[in-house]
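Novice: What would the 3D arrangement of this be:
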Amino acid sequence: MANSRPGALFGAACGVLLLAGCSAEAGSGGAASDDAAPHWGPTSTPSATATQSATPPTGAGDVSPHPYVGMWVTADGHIRQMLLANGRYDEARGERESAYTGSYQILGTRIEYVDDTGFSADGTFDEDVLHHAGYVFYREGSDAHRQAREER
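Specialist: Modelled structure (predicted):
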């Protein structure tokens, strides 16, 4: 059966190489540091999974999540934003779960959001504090979060 389509294996291999080449080129941007590479989901650089396999990783433990993945909350807990490892976010406001959902990209300490309606926004991380859209978010359970709740 392998001889019935001799170009199929070659075509698949070229596709993987092309994908890896495009991913590496797209993420390089002339930057010297991994911190400058955009982050969409579980890997720190777009080429990491493309060079390993033609299929995305299947297990949650395959790649470490980005350090900013997790729950970010305002001091009063009214706004809760979950940054998911797959490059998506889910934001709750008060009793309204999933009030805003969309994708995010992290570049160094900067985060750029595009919600599912097409609206975009950005923010900046400072360790366990996120400044976004005029709000201050804290990594849930961090010392910064505990201190902000005490100061209220």
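
Novice: C-alpha only now, for contacts and for neighbours.
Specialist: Will do.

Novice: how far away is Leu17 from Ser23?
Specialist: Taking Cα to Cα, to the nearest Å as the measure, Leu17 falls 10 Å from Ser23.

Novice: if you count what's nearby, which of these two comes out ahead?
Specialist: Ser23 (18 against 15; other Cα atoms under 10 Å).

Novice: The more buried one: what's its closest spatial neighbour, skipping adjacent residues?
Specialist: Nearest non-adjacent residue to Ser23, counting by Cα to Cα, 6 or more residues apart in numbering: Ser47, 4.8 Å away.

Novice: same thing with Val114?
Specialist: Nearest one to Val114, counting by Cα to Cα, 6+ apart, is Ser120 at 4.4 Å.

Novice: before we move on, what about Asp128?
Specialist: Nearest residue to Asp128 in three dimensions, chain neighbours excluded: Arg139, at 5.2 Å (Cα to Cα, 6+ apart).

Novice: Now show me the structure for the sequence below, then we'll compare the two:
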Amino acid sequence: MRRLVLAASLCAALADSALAEETMSNHPYVGLWVTADGRIRHELLPNGRYDEARGSRRSAYQGRYVVTGNHIDYWDDTGFTADGDFIDGVLHHAGMILYRQQ
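Specialist: Sure, this is the predicted structure:
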């Protein structure tokens, strides 16, 4: 019985994750955000993860993110946290301004 409950819980979690990713794949903020000089690049992935590149350093930081309205919260895999706001189609994050890359 215990295994059955555990398996059912795992299936439910996977279904929730797949639904969340499908929902986020259509979210207007998912995609690549870049500073004007191209040095900092945030890729917001549809699975709720992000990958940040800095200069020639790919995947300098990785973690998860949550968007609530026009606000974004980041949790880096190392434990660092940050946030930002989308204002008029521009991401303002930690003193940086990032623009949507098409």
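
Novice: for the residue nearest to Val114 of the first structure, what are its contacts?
Specialist: Taking Cα atoms under 8 Å, 6 or more residues apart in numbering, we find Ser120 of the first structure in contact with 112-114.

Novice: now the helices for the first structure?
Specialist: 6-28, 47-52, 143-151 (DSSP state H).

Novice: need the longest strand for the second structure.
Specialist: Across the second structure, the longest stretch assigned as strand under DSSP state E is strand 57-68.

Novice: which bit of the first structure covers that strand?
Specialist: Counting by TM-score structural alignment, strand 57-68 of the second structure pairs with residues 96-107 of the first structure.

Novice: Would you agree the residue nearest to Ser23 of the first structure is in contact with Ala24?
Specialist: Yes: between Ser47 of the first structure and Ala24 there is a contact at 4.9 Å, judged by Cα atoms under 8 Å.

Novice: how do the contacts of Ser120 of the first structure look in the second structure, which are kept?
Specialist: Among the contacts of Ser120 of the first structure, the ones still in contact in the second structure (both residues aligned by TM-score structural alignment, their matches' Cα atoms under 8 Å) are 112-114.

Novice: would TSV of the residues you listed with neighbour count and distance to Asn86 of the first structure be doable?
Specialist: Shown next, in TSV, are these (neighbours: other Cα atoms under 10 Å; distance: Cα to Cα, whole Å):
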residue	neighbour count	distance to Asn86 of the first structure
Glu112	17	15
Tyr113	21	13
Val114	17	14
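
Novice: Give me the distance between the residue mapped onto the residue nearest to Val114 of the first structure from the second structure and Val5 of the second structure.
Specialist: Superposed on the second structure with TM-score structural alignment, Ser120 of the first structure falls opposite Thr81. Noted for Thr81 of the second structure: a distance of 34 Å to Val5 of the second structure, by Cα to Cα.
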